[in-house]
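**Student:** What shape does this take:
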Amino acid sequence: MIKISMTQEELKQDFDSARIRHVHFKGKLRTLLYGSSGAEGPTRDPEQCSLGIWVANRLRNGGVYAHLPEACEFDRALRLIHQVANRLMDMYKAGQLEEALAGFPQLQTIADKMTALLQTMEARMRTGA
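**Tutor:** Predicted coordinates for the structure are as follows:
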């Protein structure tokens, strides 16, 4: 395990940036489902999205938070939320707008779990647990 010393403020800023990336993802998907054009890659592919990049750098392969028990769970949830987003975007593109929008609560449930995991990981890092 790599131990990197971070101040409490740096830790807060890092997790705040993850939360902002998470909110941005949901907003981008909602925008796409309401007909705005834009690059779909970051919404479709967890390796292209800014939160996915954060995860790759911090929760995988010896990243600063990779040792936390929630790291793998968060990574799985990230992949799942992208799968749901892909399904909703495909429905939208197939002309099933109402069905796509009706699927948003499922995505929100996963998003809420991810937010809780971020909070738990941040708390663990603050207390050294």
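
**Student:** Every contact and neighbour count from this point should use C-alpha atoms.
**Tutor:** Noted.

**Student:** what about Thr127, how many residues close to it?
**Tutor:** As a burial measure, Thr127 scores 7 neighbours (other CA atoms under 10 Å).

**Student:** The structure of the following sequence is requested for comparison with the preceding one:
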Amino acid sequence: MDLTTLDFQQAKIKQVLFKSRLRSVLYGVREPDATLFAVRDNPLGQWIETVLKPKYGISPEVRSMERLLQDTLSTGQSLVRQYQRGQIEEARQGLAQVERCAEQIDDLLLRMSQQAVGIA
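**Tutor:** You can find the predicted model right below:
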């Protein structure tokens, strides 16, 4: 199975979905649920397991992406705890940390996409 640029774009969309859900929690639009922060329930985590790993195994890029995803989810969970303790503005400001992780994941996705297209 060859991965296409579209596969990597879909992965980026999955990451945007998480950030949107987290932002919704921190702005009081929705209640948090535990699955929001579980790698196995996260759309990007599922994509890594079912699409990326079968093609790239445990390459350094895949390991980095898994670590960054875990950092993103842990940070998001911490921000929700802050929000629930009434530290609303601090929690919202912490979205910048999530964004930094997301940018690093985007960079990895772009590099891997370029490699995949170059290989194909």
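
**Student:** my read: Ile88 of the second structure touches Leu26, true?
**Tutor:** Yes: taking contacts as CA atoms under 8 Å, Ile88 of the second structure lies within contact range of Leu26: 7.3 Å.

**Student:** Who has more neighbours out of the two?
**Tutor:** Taking other CA under 10 Å, Ile88 of the second structure and Leu26 do not tie; Leu26 has more neighbours (24 against 18).

**Student:** what does the more buried one align to in the first structure?
**Tutor:** Per TM-score structural alignment, the equivalent position to Leu26 of the second structure in the first structure is Leu33.

**Student:** Ser64 of the second structure: which element?
**Tutor:** Element membership of Ser64 of the second structure, judged by DSSP states H and E, is helix 60-84.

**Student:** The second structure: matching residues for stretch 84-103 of the first structure?
**Tutor:** Against the second structure, stretch 84-103 of the first structure falls on residues 75-94 (TM-score structural alignment).

**Student:** Buried ones in that stretch, by neighbour count?
**Tutor:** 75-77, 79-83, 88, 91-92, 94 (16 or more other CA atoms under 10 Å).

**Student:** Out of these, which comes closest to Glu31 of the second structure?
**Tutor:** Val80 (9.7 Å; CA to CA).

**Student:** Just give me the match in the second structure for Tyr65 of the first structure.
**Tutor:** Tyr65 of the first structure maps onto Tyr56 in the second structure, by TM-score structural alignment.
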